[in-house]
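Chemist: missing the sequence, but the structure's below:
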């Protein structure tokens, strides 16, 4: 089976999310990667070194500079004539492109897979991760999105893939790039951070969030996350949100401060290696998944913990 992996990048650097997809694709067969962008030659060189990648297809065209799904999907659909499966990370961009590819191929998409059980058999979460479904496709072509936290990342060195240029890119005229407002931070991205400190609605305000959570995250060199309730209350921006409708994370250490543990939030972080919960409610659902739990007032406990680090 030949698989085609969508490489997520910014025309300069490959995103980490791609590496887990390469691992998943390797369980199905030969791995080909698609680098679609403008002036993206450096990305192609990076992908060629990834262990397990056999061929890198490069589509370099101005219409692909911003990865607009309406322009990328027809290109992928054309390449699928010589491939059996298309895999993309279950990120915002991947989840934008994959459904359009599935529609063009007239097949069912298999979303957010957790494991590969056979050539056309996979597991995926349902009911906010409270149940795991095993699904088998009967389609000739597969279109799959991959949950990055469920697969190990492929090594970024050791590969020697051939690089091939592909044509066929064009502006579909269905959408246009207007602008991007990208938050810049010295902290690691949530999806790649090894340690994450998250705050919940119990913090009470954006000022308290900054006062309590930020010093602890600074001491730990951690990324900062938040529950949906904290985001909805305006304490922090949307890109901090961890959960089913936010970012799915699986760091080495996840510290949940003042988070009760609603199903929506647990779905986004319960695969973390070690979960530490601080909450004054001993019956909070977060303690059911926590490896270490502290029943205490967060406004006392967290500054004390920060001071001892």
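Modeler: Done, it's in. Since the model is a prediction, treat every value here as computed from it, not as a measurement. Residues are numbered from 1 along each chain as shown.

Chemist: make it CA atoms for all contacts and neighbour counts henceforth
Modeler: OK.

Chemist: I'd like the distance between the residue nearest the centre of the chain and residue 125.
Modeler: Nearest to the geometric centre of the chain sits residue 91, at 4.6 Å (CA atoms, centre = their mean). Look at residue 91 and residue 125: by CA to CA, to the nearest Å, they are 16 Å apart.

Chemist: same deal with residue 183?
Modeler: Residue 183 is 30 Å from residue 125, by CA to CA.

Chemist: which one of these two has more residues nearby?
Modeler: Neighbours were counted for residue 183 and for residue 125 using other CA atoms under 10 Å; residue 125 has more, 17 against 7.

Chemist: how about that one, what does it touch?
Modeler: Shown in contact with residue 125 (CA atoms under 8 Å, 6 or more residues apart in numbering): 112-114, 131-133.

Chemist: Residue 258 reaches residue 200, doesn't it?
Modeler: Yes: taking contacts as CA atoms under 8 Å, residue 258 lies within contact range of residue 200: 4.9 Å.

Chemist: neighbour-wise, which of these two wins?
Modeler: Of the pair residue 258 and residue 200, residue 258 is the one with more neighbours under other CA under 10 Å, namely 27 against 24.

Chemist: Okay, the more buried one and residue 275: tell me how far apart.
Modeler: From residue 258 over to residue 275 the distance is 13 Å, taken as CA to CA.

Chemist: And for residue 45?
Modeler: 37 Å.

Chemist: Of those two, which one has the most company?
Modeler: Using other CA under 10 Å, the more surrounded residue of residue 45 and residue 275 is residue 275, with 23 against 17.

Chemist: Just give the nearest non-adjacent residue to residue 259, would you?
Modeler: Of all residues not flanking residue 259 in the chain, residue 200 sits nearest, at 4.5 Å (CA to CA, 6 or more residues apart in numbering).

Chemist: structure B:
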């Protein structure tokens, strides 16, 4: 039994979500004394492939380099994974449950004619997994009898494996040709000096109660600066235009589990809680004593955020 992990990278380094996915794959391999291989797809990603060889628990790094893989187009990446799945005899193919992973994994599952196993948080056996349902309010144990199991991994459910200590070798794989189904036109990259939201140890999130994008920046930025935190937002705040889309935390946004999560003016809708309730310490600031966020908070402050947050920032 050999598991294949699909790496996410920026051509120079492996992204943290991949390390959590490797942990899940390693747990699966323990049930059948198998191996874990890592696939690095891209164009000019030799540095990332070299970095991948040092990840603990990886037996082999497979590097597919081709122009069609340069921009991470889901159709081309799925074709590359499919080619390896058919030739390599992999029993499990694992993706991080990120925007990229959730874009490619269903295509691979469909092409293999198997049912995808989504968002696993625990490995019970090589064919049995735990995953959240009903926005995390219940946990389901699912078993798959498919010959090849296509899995997405909720990264907050697994500790990251060590990025050093491994000694895998790199094996080159022939890149599949462009499928011609999509083409890359352009990209607009939002520059952010703050930590990446899904990897941040401290997150400060704001909700609709902030009232405007100007107030969001005025109130939240000083606190985030003092804490060295990433900025997040509820879906309501994002929909209202107070914060950019990639700051959204929740069931339809990013799933996070930082050491400290500060929720400011967030009521605590079930969809938001699904994205942050695994945080180690949760602090809630809200003037509504009945806000659901207080039900999951370790520390709660019933106060006007426009007074409390500046005072907190000034005291830090």
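Modeler: Looks like it came in fine. Since we're looking at a predicted model, the values are computed, not measured.

Chemist: For the stretch 151-300 of structure 2, which segments are assigned as helices?
Modeler: Listed in chain order, the helices of the stretch 151-300 of structure 2 (DSSP state H, counting those that start in this stretch) span 213-227, 235-239, 270-276.

Chemist: Which of the ones you listed sits closest to residue 180 of structure 2?
Modeler: Proximity to residue 180 of structure 2 (CA to CA) singles out helix 235-239 among the helices of the stretch 151-300 of structure 2, at 33.9 Å.

Chemist: give me the stretch of structure 1 that that closest one matches.
Modeler: The aligned range for helix 235-239 of structure 2 in structure 1 is 228-232, by TM-score structural alignment.

Chemist: next one: stretch 54-64 of structure 2
Modeler: Going by TM-score structural alignment: stretch 54-64 of structure 2 matches residues 49-59.

Chemist: Check stretch 250-260 of structure 2 too.
Modeler: Residues 243-253 of structure 1 are matched to stretch 250-260 of structure 2 when aligned by TM-score structural alignment.

Chemist: In the matching stretch, which residues are buried?
Modeler: Residues of stretch 243-253 of structure 1 classed as buried by neighbour count (16 or more other CA atoms under 10 Å): 243-244, 246-251, 253.

Chemist: Pipe these into CSV and attach distance to residue 73 of structure 1 per row.
Modeler: What follows is the buried residues of stretch 243-253 of structure 1, written out as CSV (distance: CA to CA, whole Å):
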residue, distance to residue 73 of structure 1
243, 27
244, 25
246, 24
247, 24
248, 24
249, 27
250, 29
251, 32
253, 37
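
Chemist: which one of those sits closest to residue 282 of structure 1?
Modeler: residue 253 (20.9 Å).

Chemist: I figured the closest one was touching residue 194, is that so?
Modeler: Yes: the criterion here is CA under 8 Å, and residue 253 of structure 1 meets it with residue 194 at 6.6 Å.

Chemist: Which residue in structure 1 aligns with residue 42 of structure 2?
Modeler: Under the alignment (TM-score structural alignment), residue 42 of structure 2 maps onto residue 37 of structure 1.

Chemist: measure that match to residue 66 of structure 1 for me?
Modeler: 7 Å.

Chemist: Of the two, which one has the most company?
Modeler: Of the pair residue 37 of structure 1 and residue 66, residue 37 is the one with more neighbours under other CA under 10 Å, namely 27 against 19.

Chemist: For that one, give me its contacts.
Modeler: 11, 59-67.

Chemist: Check residue 71 of structure 2 too.
Modeler: With contacts defined as CA under 8 Å, 6+ apart, residue 71 of structure 2 is in contact with 42, 184.

Chemist: if you set the cut-off to 10 Å instead, what comes out?
Modeler: Shown in contact with residue 71 of structure 2 (CA atoms under 10 Å, 6 or more residues apart in numbering): 41-43, 77, 183-187.

Chemist: Leaving aside the residues adjacent along the chain, what's closest to the residue nearest to the centre of structure 1?
Modeler: Leaving out its chain neighbours, the residue that sits closest to residue 91 of structure 1 by CA to CA, 6+ apart is residue 17, at 7.9 Å.

Chemist: Contacts only, for the residue opposite the one you found in structure 2 once aligned.
Modeler: Counting by TM-score structural alignment, residue 17 of structure 1 lines up with residue 17 in structure 2. Contacts for residue 17 of structure 2 (CA under 10 Å, 6+ apart) come out as 7-9, 95-98, 153-156, 158-160, 198-199.
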